[in-house]
Structure formats: C-alpha cells, structure tokens
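Asker: fold the stuff below for me.
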Amino acid sequence: MRGEEGRAEMLERPSAGPAGHDEYQSIQCLRALAALMVLVYHVGTTLSVLHDGPVRPHWLTAGVDIFFVVSGFVMVVATRRRPVGPGRFLRARMARIVPLYWVATLLYAALLVLQRQGAPSLEELLKSLFFVFYTNPRTGEPTPLLVPGWSLNYEVYFYVMFAAVLWLSVARRILVLGAIFAFICMFRPLVPADDALLFRLTSPHPLEFVAGMALAYAASAASRLPAWSGAILIAVAFAGLATIGTGLSRVLFFGPFAIAIVAGAVIAEPLFRMAVLGPLRRLGDASYSLYLTHPLVVTLLLPLLAPGTAVAGAAITMAIASIVAAFLSYHAFELPIAGLARGWIRGRRSNAPATEADRPSG
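Answerer: This is a model prediction of the structure:
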C-alpha cells in the first residue's frame, strides 16, 4: 500500500504495524481486552441497583488507561514511516472517531427522553458532541452525556497536540509532548475542584499517551526479547491491578500497570498471532463500537430486568448483547463510514498542492 491512499488507510487502521502492510495482533487483542474490561465494569455498576453492595472490581476501569497507552503507540507507528501533515492527520482521526460517537451520543440522548430521565440541555449536548470538558449534571462528574466519551475528550486533546509536533522526529515528539504535559500537570494543585475544564486539562492522563509513544519508539528493541517474557509481564501486571490496594491517584496506580501490559504485549507479539486468539482479534476490530454502544445496550436492557433478577444471568445477558451490538455497529456503520472517510480525505488532498510530508514514501 503506497502513496496518499496508503497513508489514509494507515491512519484509519488502529494498529498498523511497522512493516506498513502488517498489524500488531497484540495491540488488536489488547483493544478487545480493554473494551471488555470497561464493559464488565459498567455492567457491574448498572446491576448494582439490583444487588446489595458493589458487584464490579474498580481495577477494570484501567481498560481506559490501556487504551490511552495503545493510542500513543499506534499514532507513532502509523506516522513514522509515512509522513503526514497536521491537517490531514486531524481529518483522518476525526473521520475515524466522530461519526460513531455523535450517533451514539444522540441515540443515548433520545433514550434518556424515552425513559423519562430528562432531556439534556442544548449546551450539554453541544459540549458533549464537540469534546468540551464540563460537569455532567446527572453524574456530578466531569464527563460528557455518553459517559465513556470522557476518554475521547482526552484522545482529541492528544491528537491536536500530536499534530502540532508532527514535523519533529519521533524522539523529539516524545520529549516535547512529555515536557508539555508534565508542565501542565504541575498546575493541578491550583485548579478549583469544580472547574471541569481545567481539572481535566491538568490531569496526568496525557502522559499515558506519551508512554505509548515511547513504547512504539522502542518496539524494535522490545521485539528481540523472548516472547514468553512479555507474557509473564502481562500476567504480573494484571495480577497487580487486581490484587494490590493503594491510596495513589488513578494515573499513578493504573498508569504503570497499563504501560507494562502494552509493553508485554509488544514483546509477546508472536504469541498473539496464534489462531486460537482469532475471535479476540476480531473483537479488537469492533472494540470502538463496543466501547461506545454498550451503554446504550445496558440502559435499554436494565428496565427489562426485575429487581430480583439473578445478577450473574443479567450480567451475561448484557455482556453478550453488547458484544453482538458492537459487531453489528462495526460492520453496518463503522466500516461503511470508514470507506467514505477515506474517499473524502483523498478527495480533499486531490484539490490541494502536495507537500513533501504528503508525498508517497517509498
């Protein structure tokens, strides 16, 4: 795959490998695992209304931290061999994430109205759709209307900053973004607790993206390590997440484990190519749909469950229904929209003068 079409495809495929035509199957599997972690956590949160006491382990929310590390990794891999301009990069990323997010957000708003939970205000809806951090009046937290969308706000924040340093070498991108995000984090103690925008912008979460970038930079060296050592690193990291209790903040606790899991996956890449993991890799393809559509499925199913419903049965039903809906969304919506987006991006470039960064790369 070469030239303009090749670059568009690389930017839209979430785990393009360093060969330019291959993929990191380990990253695909991690995307599936991370989405499943978030799904199970949210199912447990929802079912807590049917059960006395919590029914979800908090460490499962680390799936989002894994997503952040993976995103930083993928952005470096997707751009280091096929240079791309900032505008083209941002168009490709927005075309990848916006359509499904907007549709899911609007459907969720309609669902709230149908279930008489209150229609969102126009301001709330617009801030949600355009990735503006604000305090959700329903949750009291700095989340958008579709709660999992808070991570997309960080994704967009990272994409804008990443686009601004695309002209630098990979090593310098890592150093510059790391320094910028670390500097911004220093202002966190000065931020009012009720200022959602400043609270989110001064979070250390963006440093997880930078860690993923660093892992991509070191991927060639990591691939020379024994695959079994990567598998052990993954197992130890997950065990630590599930068993270690700490008073540290979320990023300081989840971040190192998420970084270790992604590093282990890159080292253990040969193991993730086994045929038995095929279903997990396919779920990785649909992980974005799973991440965004499962709140709709869970919200739809909850009223159908009687207060005395067995928690295990309800959880399994919600999880299976969410996975089925994710595959339907992926094949019926994500793939067709991705094809249209590639055509749109190529069309935009056909009317603009080529720059050195936009020329075929080999």
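Asker: when you work out contacts or count neighbours from here on, use the C-alpha atoms and nothing else.
Answerer: OK.
Asker: if I look at the closest residue to Leu47 other than its chain neighbours, how far off is Pro54?
Answerer: Spatial nearest neighbour of Leu47, excluding adjacent residues (CA to CA, 6 or more residues apart in numbering): Val311 at 6.9 Å. Taking CA to CA, to the nearest Å as the measure, Val311 falls 11 Å from Pro54.
Asker: report the contact partners of Ala46.
Answerer: Just to correct that, residue 46 is Thr rather than Ala. Val298, Leu302 (CA atoms under 8 Å, 6 or more residues apart in numbering).
Asker: where does the one residue sitting closest to the centre of the chain sit: helix, strand or coil?
Answerer: Geometric centre of the chain, nearest residue: Phe67, 4.2 Å, by CA atoms, centre = their mean. Reducing the assignment at Phe67 to three states with DSSP: H, G, I helix; E, B strand; the rest coil gives helix.
Asker: look up how far Pro206 lies from it.
Answerer: The value you get for Phe67 to Pro206, if CA to CA is used, is 12 Å.
Asker: Glu123 and Leu280, how far apart?
Answerer: 39 Å.
Asker: return the list of helices and strands in contact with the top helix by length along the chain.
Answerer: For the chain, the helix with the greatest residue count under DSSP state H is helix 86-114. Packing partners of helix 86-114 (3 or more CA pairs under 8 Å, 6 or more residues apart in numbering; DSSP states H and E): helix 3-12, helix 122-129, helix 150-164, helix 287-301, helix 335-350.
Asker: let's see this one next to it:
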Amino acid sequence: MTAIQPSEAPSTPGPADQGSILTNIQVLRGLAALLVVFVHLQDLVRLGGASQGIFAWGNSGVDVFFVISGLIMVQATARRPVGPALFMRQRLTRVVPLYWLVTLGVFTLVWLWPGLFSSTDADPIKLAKSLAFIPYQRPDGELHPLVFLGWTLNYEMAFYLLFSVGLLAGRARLVLPLFVLGLAVVAGLIFAPTTPLARFYTAPVILEFAGGMLLGAGRGRLPQGRVAALAAAIAGACALVLMLAAPTLWPGVDRAVAAGLPALVIVAAALMLEKSGYVAKWPMARRIGDASYSIYLTHFFVTAAVTKLAAKLGMTSWPELAGLMMLAFGLVILAGLAVHYWVELPLARLFKPGARPWSRDQESPAKAKLATTGPLDH
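Answerer: Next up, the predicted model:
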C-alpha cells in the first residue's frame, strides 16, 4: 500500500492538462492500470489449474479509469475557457500517437506471425477501424479493436467528442454531455438495441463518465479535515473491497453498479483525503500513475511473453507461477516506465498544439511530464 501522510497544507491541483492533476488521483490511475494487469495474467495461473475468470475483479480498474476521466475533463476545462477544436486536438495529441504506434505494432506482428494473438488478424479494414476508434465485432463476438484493450479508448474518444460539443455552452458545458449520456442509457434499457454498435454506446458503463463529471463539478463542496479524512479512508477502503469482490458477490449485476459505484466512492475518497492534506508520498507510486497509460497499452506484451515462456518450460507448480507473476509485474512496470519516458512523452511534446518539434527551446522532460496526463486520465 502507498503510504498516505498529511501534508503541511491541503493539496491543490498541479499543472496537468490546464492544471487538473492531483497526486492521489495519479496514484489511483497507477493502481487501476495494475488491476487490469491481473486480468491478463489469468492464462498464466490457468497453467496451474486455476479456473477461468479467477482475476475477473481486475477489470474494475477500467471503471476507476472512466470515473477519473470524467473528473479530469471537468477539472481541465474549469480554470480557463477552451474551445471544442483545441480541446479535441489536445485529447487526440494525448491519446492517438502511442495508441496508433501499439496498434500498428500488433498489426505487423499478426501479419508476420498469423495466429500470434487469438481473435486478431491482419485485416486492413479492421486496422483502419481500429485507428479511427470505430468499434467492430470480432470473430469471438467482442467489440474489440486490434489492440483489444482499445475498446476503452473507443468509449473515451466518444466521450471526448461529446464533451467538446458541450464546451460550446460555456459555463453550462456539463449539461449536454450529462444529458446525452443519461439519455443513451435510458434508451438502451427501454429499446434493448440488438445491433452491436448500438449496444456498445448505450451500455450503462458510460454513466461512469457522468459520475466522474459530477464529482469534478462538486469537488469544491467536498468536506475536509481530520474527521472527513478518516471517513473518506474508511469509505474508500470498504468500496475497494466491494469493488474487488463484486464478481463473486453479485456476478449478474451490471458493472456500472457493481464496480462503477464503488469506483466513484474510491475516487471521491482520494479527493477528500488530498483536500484534507493527506497525500500519497511514495514517489514510485506517482511515477507508476504518470506511466499508467503506457502500462495499460503495453502490459499484455509482457504478460503474454511470460505465459508463453512458462508453458514452454513446463512451469505449472504454484511456487513457480507465483514467482513468474512477480516477475511479470516487475517487467510490466519497467516496460511501462520506459515507454512512458522514451516514447509517450516525446510523442506528446512532438504533437503538442503550438509545439515547435525541431526547436532547441524545448520543455524539460520533467516539465513535460507534469504538463501531460494519459487518456485514461484520463
């Protein structure tokens, strides 16, 4: 667990995406990314006889990401006006370069070695749809792009587009996206669409963005102080337990309720703790949070490689698999940090609106790191 210690004064947002990032929220982003890693280590532990879905609770990391995304978009546009075009350009700059790079990498690997990834083939049409964030149904029935994790980015990009249109309303910028998100879910519940695309964009999970937006709008009204911090810590811990236990406690309940509501409480607790002066102090936790987008997009390369190595070497005992899991997590974090500092940040600086990529007057890496957040910021 990351040590939480009281700061000398209540924390205020740092300079990220127009001044919107909070330390505790960054740490939560890192935790969310690492939760998703568990999901993709399931094939490894199944070598030892574990059942399918043993780490299904790791999927809740995505729900935390969605809530944080709604929160950060409100925070990022609260301090100074920003128009739809600039907003979308900033979002595309943050989301697209690394995602396209990983997508093209997967396409190349599958083209060279067909069958390397299950349910993924080197189809140029599917590549184009993946790069354009257009959902399509794969042979396994899932609406996943070439990089299967990209289904979350399809939601993110749709949310960004909706949010950007709402910016036309100025101070009432949240009204349109909140209304449309709610209307889409209600329509989905009433009409029960059968087409995959309609089901995708009317799924209740999109309400997690709305929850994050409402939390961002009401952040200034959250209580603070020692009593509030204690209540937040207890509520956040209980919500985390319920979120992770949700697949076992209520497997038939929609994730927007089973995982989305606890995720909302967890994010609110993190905000209250920081507002009360209790901030995560472990530097590595913040670095992992900064690199959460890179970790999220690249970790499956590591988990797949470790799983294939274990299968090839016949490592199926639980002590061996436990050691390999620890190794995989270490490699996932190292790879994610490397991609973040050496690929993600340089790309962000290169494509940043108004940037002069070939100028000698570049931002320092440290400043650039603070000035950007990932899309699952995201």
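Asker: corresponding residue for Thr307 of the second structure in the first structure?
Answerer: In the first structure, Thr307 of the second structure lines up with Leu302, judged by TM-score structural alignment.
Asker: count the residues that sit near the residue nearest to Leu47 of the first structure.
Answerer: Using other CA atoms under 10 Å, Val311 of the first structure has 18 other residues around it.
Asker: contacting residues for it?
Answerer: The neighbourhood of Val311 of the first structure, defined by CA under 8 Å, 6+ apart, consists of Leu47, Leu50, His51.
Asker: the residue in the second structure that Ala32 of the first structure lines up against: what secondary structure?
Answerer: Using TM-score structural alignment, the equivalent of Ala32 of the first structure in the second structure is Gly30. Here Gly30 of the second structure is recorded as helix under three-state DSSP.
Asker: dump the residue contacts of Gly30 of the second structure.
Answerer: Ala285, Arg286, Ile288, Gly289, Asp290, Ala291, Ser292.
Asker: if we use 7 Å, what do you get?
Answerer: Residues near Gly30 of the second structure by CA atoms under 7 Å, 6 or more residues apart in numbering: Ala285, Ile288, Gly289, Ser292.
Asker: distance of it from Val332 of the second structure?
Answerer: From Gly30 of the second structure over to Val332 of the second structure the distance is 12 Å, taken as CA to CA.
Asker: which residues do those two both contact?
Answerer: Counting by CA under 7 Å, 6+ apart, nothing touches both Gly30 of the second structure and Val332.
Asker: name the nearest residue to the residue sitting furthest away from the middle of the first structure, sequence neighbours excluded.
Answerer: Centroid-distance maximum for the first structure: Gly308 at 34.7 Å, with CA atoms, centre = their mean. Excluding the flanking residues, the one nearest Gly308 of the first structure by CA to CA, 6+ apart is Leu50, at 6.9 Å.
Asker: one more: Ala193 of the first structure?
Answerer: In space, Ala193 of the first structure is closest to Phe199, 6.8 Å off (CA to CA, 6+ apart).
Asker: for Arg31 of the first structure, see how far away that neighbour is.
Answerer: 27 Å.
Asker: of those two, who's got more company?
Answerer: Neighbours per residue (other CA under 10 Å) separate Phe199 of the first structure from Arg31, with Arg31 holding more: 29 against 20.
Asker: is that one in contact with Gly284, as I believe?
Answerer: Yes. Arg31 of the first structure lies in contact with Gly284 (CA atoms under 7 Å); the separation is 5.2 Å.
Asker: in the stretch 101-250 of the second structure, which spans are helices?
Answerer: 124-131, 151-166, 175-191, 196-201, 207-217, 226-249 (DSSP state H, counting those that start in this stretch).
Asker: relative to the first structure, which residues correspond to the fifth one?
Answerer: Okay, so that is helix 207-217 of the second structure. Counting by TM-score structural alignment, helix 207-217 of the second structure pairs with residues 207-217 of the first structure.
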